[in-house]
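Undergrad: One predicted model, sequence on top.
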Amino acid sequence: MTTEAQPDKLLLLDGNSLAFRAFFALHNSLDRFTNSQGLHTNAIYTFSNMLDSLLAAEQPTHVLVAFDAGKTTFRTEMFPDYKGNRSKTPTEFAEQLPYINQLLDAYGLTHYQLPNYEADDIIGTLAQAAADKMPVTVVTGDRDLTQLTTANTTVKVTIKGVNELETYTPEHVREKLGIDPEQIVDLKGLMGDTSDNYPGVTKVGEKTALKLLKQYGSIAGLYEHVAEMKPSKLKENLINDQQAALMSQTLARINTTAPLTIDLAATNRRPVDQTALIAFYQEMDFKSKLAKMDLGDLADENEADAAETPIKLVELTRSNLASALAKQQPRAFDLDILGDNYHVDTPVGFALGTPQQWYYSDDLSLLQEPALSQWLADENQLKYVFDSKKTDVLLARLDLRIAGMSFDLLLVSYLLNTFDNSNDLGVIAHLHGYAGVQTDLDVYGKGTKRAIPTDYAVLGEHLSRKAQAIYQLQAQLTEQLRANDQDQLYDEIEAPLALVLAQMELAGITVDSQRLKAMQQDFSKTLTEIEALIYQDAGHEFNINSPKQLGVVLFEELKLPVIKKNKTGYSTSVEVLEQLQKSHPIIERILTYRQISKLQSTYINGLLKVIHPDHKVHTRYLQTLTQTGRLSSVDPNLQNIPVRLPEGRKIRQAFVPSHPDWEIFSSDYSQVELRVLAHVSGDQNMQAAFKNGLDIHANTAMKIFGLTDPSQVTPDMRRQAKATNFGIVYGISDYGLAKNIGISRPQAAAFIAAYFEQYPDVQAYIKDIVATARQQGYVETIMHRRRYLPDINAKNFNLRSFAERTAMNTPIQGSAADIIKVAMINMQQRLTQEHLQAKMLLQVHDELIFEAPTEEIPLLAKIVPQVMDSAVSLDVPLVVDSAHGATWYDAK
């Protein structure tokens, strides 16, 4: 709540829009957010978090949350199809709206709806009423409200979830669109609105509409001069659709004189009703929010929001360093950077402490002080951090060591729900009901505009609040891990893996830039030669990279059959070209040209840009990105270097050991996903094939083609069987399989039927796992890694089918990811135990890459497969293939 001394300020919230955003922000966690009565609570929970953040940030004296009164308004009377294309409101969302009003009542905030009008009109009318009385902030998910922007009214629009907002002032509207706020209704009138389902002018999009408005100023000005325009399809459409444009303009205009039955006085904030709020949180089962109230965060009406709760902040100096670390107890520690790449970005500051006292500093030299460096390195001094891998790497760059990181907020949050994978601590904190910290976007800005706050106190408070958020969430999220039976997954796999990955990233892999530059020249020469052949086939030169020009050459000049058209003309996508491959020699050349051109620009040129001064590339492994638990490589991505083309494979020749007389060593799991499938399905036939060392693809081919001897299996048969084996894991249909391997749909259906006849328990597994997903809302890997599937019971066929395929595949692919992660942890321990100089450098899907002195290669060839094939115990053996050589290419 605010004090009388605070200047008046009105906060207007678009209730329907923000509640809907709140619902979908945690839609993937729908099944996790229900109370004991079965009421879905995800929208209520997120809306509550959003309120905490907005009230803390805006400090309003007056608040109103506006809601739509129903689907019938003066706009539907004017145009019955207004918003007529919108799908039915999900019942899981609709059931929560009355409770959001209860929440607002407990917060002491006014909510209001007006029959025959929309929330926009309520907001517009109140914003105008307050124009000469107090500043106004509007928060919405609908950009249409930016027309209300004035010198006195700021409109903030959600751009991601409910916490990432874009602030619109008249200047920002002009900068972004090149028009004034009052021209937005003219813009909408011309281009229409697919979301609200009103038409505008045929074939007029935003770009054309803005061009017309810059020339004529308004719809009225445009139609005054439309007769003077040169004859064109645009002029014809403008004349034919004039009434539609004027109607759309009217529909888009927010009514700022709606007959409200309330006034500004009714929007005064009232004291929080503590009793009602506690009862509400109890009914909703919001334990984390109740815990904060028990701690007194909401005990005083002037501290209604967690983000407003004062915290004890002290700037860390050499003189108070000893007292900051005096007592051995768990402390939160956060070391911050502005960007994402902690291998090159410089830290901006750090904070540490406990709820009793928070210390912050932007003086990184303090980290070198013995008291602090020893605390960091002491494994008995427990530390709660946001991202242990990032923290480890940043401190290593400062020649410091950290140990005792017992809680990693980023990793734990990801394990609880793989959809919650933001790298912004503020966003993650809000997802878990903690509103006492801003997002980095709010404090530092985004993109090239990221900057350290000029006010040092602002930076210090942000750093401290981030550390506080880590500390406050530790107990709550650790308990959730235990409840999900995922504490072992965190303690034994993800947490130790983060430190292994940090070592690998710091080690990097050496890249021979001269070899890359030589390839660059070779590729350029090859591209020139292919270009000449393409021009020869076409009969003239043209821009091969222009889809429009290429389409004209292929479909108008060479008269090839048109497969597909898009908005800009003929489609020349890879999919289309592959269907035309046998139609003309030019197609094969264009596909090759594109592949080599991509290799040149993305991989050769891209790698040359990211080589560090130590002649290495230091990729970052993202542990919390994928839904299956697979690692992702960025800056640069070393997992996606194409190896199907000979030219792509040659790029690996540039990856070399960091010392003379060393070699690159590679070990790769063989068919690990199929072995996991044999294990989880319990299929005896598949297990027997693996236990007997049979070629699983040849074995499947024999059944599909009705053969009795492995010698009868041709390479093409094996290829088709391989596609069937892996396709089944991904829930492939007969249509998809037919398309993949170039056979008829009935043949593909017969293949799948023969497959299930050979492996009946695989079919049973698929049915069972989908049924399990429908029942519990998620699937798990063998290590209890969860993936929630909110669409598994969706009425929409496409959404439901995708969720079903995901249910089939995630336990397989995710378990394969678990297996190699365990292997990496065990392998790092073994290298240390054996006192080897060898280093683990990369993980690429099911492959581990090392560098080692030549004399250590025989030992590696023994212990790496030994460690990898014993990573987990399956009902079938894990098989590892190894190789080594002077380069990564030679090791494959």
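TA: That came through, no problem.
Undergrad: going forward, measure contacts between C-alpha atoms and count neighbours the same way
TA: Will do.
Undergrad: can you map out the helices along the stretch 51-200 of the chain?
TA: Counting by DSSP state H, counting those that start in this stretch, the segments of the stretch 51-200 of the chain that form helices are 74-78, 91-94, 97-107, 119-129, 170-177, 184-191.
Undergrad: so which of the ones you listed gets nearest residue 782?
TA: Taking Cα to Cα, helix 91-94 is the member of the helices of the stretch 51-200 of the chain nearest to residue 782, at 31.2 Å.
Undergrad: what does that closest one rub up against?
TA: Residues outside helix 91-94 that contact it (Cα atoms under 8 Å, 6 or more residues apart in numbering): 20, 23, 40, 43.
Undergrad: SS state for the first one?
TA: When states are read from DSSP: H, G, I helix; E, B strand; the rest coil, the local structure at residue 20 comes out as helix.
Undergrad: Where is the longest helix in the chain?
TA: As assigned by DSSP state H, the longest helix anywhere in the chain is helix 797-833.
Undergrad: Point out the other helices and strands that that helix packs with.
TA: helix 495-507, helix 672-681, helix 715-729, helix 760-776, strand 778-780, helix 857-869 (3 or more Cα pairs under 8 Å, 6 or more residues apart in numbering; DSSP states H and E).
Undergrad: got CSV for the ones you listed, with distance to residue 458 and mean neighbour count too?
TA: Shown next, in CSV, are the helices and strands packed on helix 797-833 (distance: least, Cα to Cα, whole Å; neighbours: other Cα atoms under 10 Å):
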stretch, distance to residue 458, mean neighbour count
helix 495-507, 31, 21
helix 672-681, 50, 22
helix 715-729, 52, 19
helix 760-776, 45, 17
strand 778-780, 41, 21
helix 857-869, 49, 18
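Undergrad: for comparison:
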Amino acid sequence: MERLLILDGNSLMNRAFYAIPALNNSEGLNTNAIYGFINMLFKMKEELKPDYIVTTFDKKAPTFRHKEYKDYKAGRKKMPPELAEQFPVVKELLEKLAINIFEIEGFEADDLIGTLAYFSRDKGIEVYIITGDKDALQLADDNIKIVINKKGMTEKEIYDKDRMLSDYGVTPKQFIDVKGLMGDSSDNIPGVPGIGEKTALKLIKEYGSVENVLMNIENLSGKKMKENLIEYREQAVFSKKLATIITDVPIEIDLEAIKSKESFDVKAVRDTFQKLEFKSLISKLPMAEEDIKASIDVEYTIVDTLEDLQKLASSIKDTMHILFENENENVYSKSDIRKIYLNLKDKNYVIDYNKVFIENSEETIKILKTVLEDKNIEKIIHSAKIPYTILGKLGISLKGLIFDTKIAAYLIDPSKSEYDLKGLIGDILNIDISDEDELIKVKEVQCLKEIYKNLSEKIKSLNMEELFYTVEEPLIEVLSAMEKRGFKIDKVKLTELGEQFSEKIQQTQDEIYGISGEEFNISSPKQLGKILFEKLDLPVIKKTKTGYSTNAEVLEKLRDKHPIIDKITYFRQLTKLYSTYVEGLKNVIDVDDKIHSSFNQTVTTTGRLSSTEPNLQNIPIKHEMGREIRKVFVADDDESVILSGDYSQIELRVLAHIADDENLINAFKHHSDIHTKTASEVFNVPIEEVTPLMRSNAKAVNFGIVYGIGDFSLAQDLKITKSKAKEYIDTYFERYPNVKKYLEDIVVKAKEDKYVTTILNRRRYIPEINARNKMVASFGKRLAMNTPIQGSAADIIKLAMVKVYEKLREENLKSTIILQVHDELILNVYKDELDQVKELVKNEMENAIVLKVPLEVDINIGKTWYEAK
């Protein structure tokens, strides 16, 4: 028997929207309903293998039911805009999947479903109706199955005539009578007051129909029910009529036109899935014919002799698309080239570097230098920092890089966790390259040209050319140079520091044992919980499945309740510092007594750099023991020192520029201490009467404003009342009205655009800002306020790094940048270049970009990072 699958579009979209947590693509489009609907469609197609398939939708125009009963569906909550925006997309997808859509003015989707179902049943076709609406149960028959989604989109129940009798004790047709008596609040069908589903089912089981119930009112028990049935008898009959699905809507049904088609525009569907970022659904699509050809049609030449390498090198005059295969890419000293993959004029080459190198290492490097150091030969590379670094170890200075596809992909969408080339090829070119494919790198390098074309056009269309070509791409070489140079470690001092930490940890542990009266594992939340909340009887703040919570938030709330709390907090800080930055650093010191951290451009959504193996940007400096760690980072030798160039209050200066606030701009132009000035204005005292506490509180307000802080959070930070915190913020905004206007305007703009930009047009998508969940939406608002400020500061420090690096090279100086931490540049400077470098760093950093306020940089010198800070 042939089979028809009918999808109740509105019902399934609505159910998916509320069942699946909020999903957004990087452009901010809500996608949870689309995802749930399409996933259900694929699942049901796979399970039922239908011969015919259609989807029905409601039209916005009133139906005949609205005309007969003006209150029909009155009071129903308006469709959320987050759901409404998904309907056009799902309809577009259905069209691309070659699935017919039925919708007609004057009738509901239910009526179309009923008409299609009866028509098909009468043609001897088995019908499956997929819906989340029990109204459709009245259509159940021997050959009409109603599939009701339950528990979101994951579980379902299938009803036919027998199942209806079994579960409800009434026939599908009698289910209409049940609705007539009980009504339906979702559709505003009135029914009879006082009669719910249980009573309605009982009455219809006994009397068979609404009409028969009304003819037997005198035989019923229950005075109030009898009175209501008499008073509302016409309403009961009318409600039944409203609840009845029409099965003869005047539509033409062409079975040939609604046949389930295995052949559809796979590429168009895949493109839409990629735009929606439905990776799991992409894998369920058949591979398009052109994809199959592209994924297997590769030819290449192996270059594994010195003679072949020389011949190839001498022939290269045009753009190179180049990939490097290397070992241990995150371990500087062990990272070496294995193979080099080239695409030149649509021809692929695989250079077996190891084999050629063994044949003649000096000549191999010499040949590679002629090509890789030729700036006139343009290079397009994916993730160029790695080859910059490993080639640098061979004495090869890579030149001529015109495009790094990894950096470009990151700028276009900074929210992704990965930017691997294989993934980009799948997303952009619809080509699936298997991880097990031995030709994976050949295929990747062959596709690199098209990836470059696509990404370069997007960079241009998003107005990111300045950001990409003058900041991010030149920065690759700077970061590589920093990684190669490394930061010298005083191993003797590190050992001494480890001993100091061990003593402090032991001392603090003993103090905790003394206070608690017994020894226990302080690092065990379970044991610590028993001490705090049972033995010491402290108030329980939060419980978990395994017992008491003893996290940092809980300890903070208990600080004033018992002296043991500060000791535990200090113990945790010490043990973390010891394991991460004492023992941890010992494990990553290289043979040259340096740490070669990896600097990453494609990790943070704000544009800030990050460092790994180890992370040198997270060394805590709020406590003296944390600052002590900086003492082990030292200058290269006795002939050099550490120089720190630190931007002063850069985020507040960026805020003044973006908000164009005259008072804030003037404060910076007159080189005022911004925190003291703010304190004077917020607390309404003369500047000379501002106390250190006032300044500290004003500083919290200044930086809190940048992060979109509210009165509740500020009150917690400053340990003051919420009303006092609100007073501080209100006073601040009175003094700096354009700051307030900027914060309000940027939120409105972010809601419309679903993204915000920095001064240099770095883009960050903020789908959270339109979330239904208030906490998520509030988080989105804070992101909208802060990202243009924090992101612009990140852009400026990156631009400064590039300018300082280029100036050092231009003046042939030996001094080099070795680290960047937030708003600070760290250099190893030779003493005979110190005056020149101090001036150079200050000048390049302060003039990296022109703002409405001056940028100021503090320069500090020392033998160690600690002294230079």
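TA: Done, it's in. Since this is a predicted model, take the numbers as computed values, not measurements.
Undergrad: Superposed, what's their TM-score?
TA: Laid over one another, the chains give 0.70 as their TM-score (TM-score structural alignment, normalised by the length of the second structure), with 661 aligned residues with a Cα RMSD of 3.9 Å.
Undergrad: before we move on, the earlier item: could you single out the nearest of the contacts of helix 91-94 of the first structure to residue 769 of the first structure?
TA: Checking the contacts of helix 91-94 of the first structure against residue 769 of the first structure by Cα to Cα gives residue 40 as the nearest, at 24.4 Å.
Undergrad: Share the number of residues neighbouring the closest one, please.
TA: Residue 40 of the first structure has 23 neighbours, counted by other Cα atoms under 10 Å.
Undergrad: Pull the contacting residues for it.
TA: Residue 40 of the first structure is in contact with 30, 31, 33, 34, 92, 93, 95, 96, counting by Cα under 8 Å, 6+ apart.
Undergrad: Just give the closest residue to the second one, not the sequence neighbours.
TA: Put plainly, it is residue 31 of the first structure. Distance criterion Cα to Cα, 6 or more residues apart in numbering; nearest residue to residue 31 of the first structure, sequence neighbours excluded, is residue 777 at 6.3 Å.
Undergrad: burial count for that neighbour?
TA: Quick note: residue 777 of the first structure (other Cα under 10 Å) scores 23 neighbours.
Undergrad: just to revisit the earlier point, now the helices of the stretch 51-200 of the first structure in JSON lines, with mean neighbour count and distance to residue 720 of the first structure?
TA: JSON lines is the format used below for those (neighbours: other Cα atoms under 10 Å; distance: least, Cα to Cα, whole Å):
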{"stretch": "helix 74-78", "mean neighbour count": "14", "distance to residue 720 of the first structure": "56"}
{"stretch": "helix 91-94", "mean neighbour count": "15", "distance to residue 720 of the first structure": "44"}
{"stretch": "helix 97-107", "mean neighbour count": "18", "distance to residue 720 of the first structure": "53"}
{"stretch": "helix 119-129", "mean neighbour count": "23", "distance to residue 720 of the first structure": "58"}
{"stretch": "helix 170-177", "mean neighbour count": "15", "distance to residue 720 of the first structure": "52"}
{"stretch": "helix 184-191", "mean neighbour count": "27", "distance to residue 720 of the first structure": "50"}
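Undergrad: Compare these and give me the one nearest residue 625 of the first structure.
TA: Ranking the helices of the stretch 51-200 of the first structure by proximity to residue 625 of the first structure (Cα to Cα) places helix 91-94 first, at 27.4 Å.
Undergrad: Check how far that closest one sits from its aligned residues in the second structure, on average.
TA: The superposed helix 91-94 of the first structure is, by mean Cα distance after the TM-score superposition for the first structure, a mean 4.7 Å from where its aligned residues fall in the second structure.
Undergrad: Run the chain-centre distance for that helix.
TA: On the basis of Cα atoms, centre = their mean, to the nearest Å, the separation between the geometric centre of helix 91-94 of the first structure and that of its chain is 25 Å.
Undergrad: sorry, back to before: against the second structure, where does the longest helix of the first structure fall?
TA: Using TM-score structural alignment, the residues of the second structure aligned to helix 797-833 of the first structure are 774-810.
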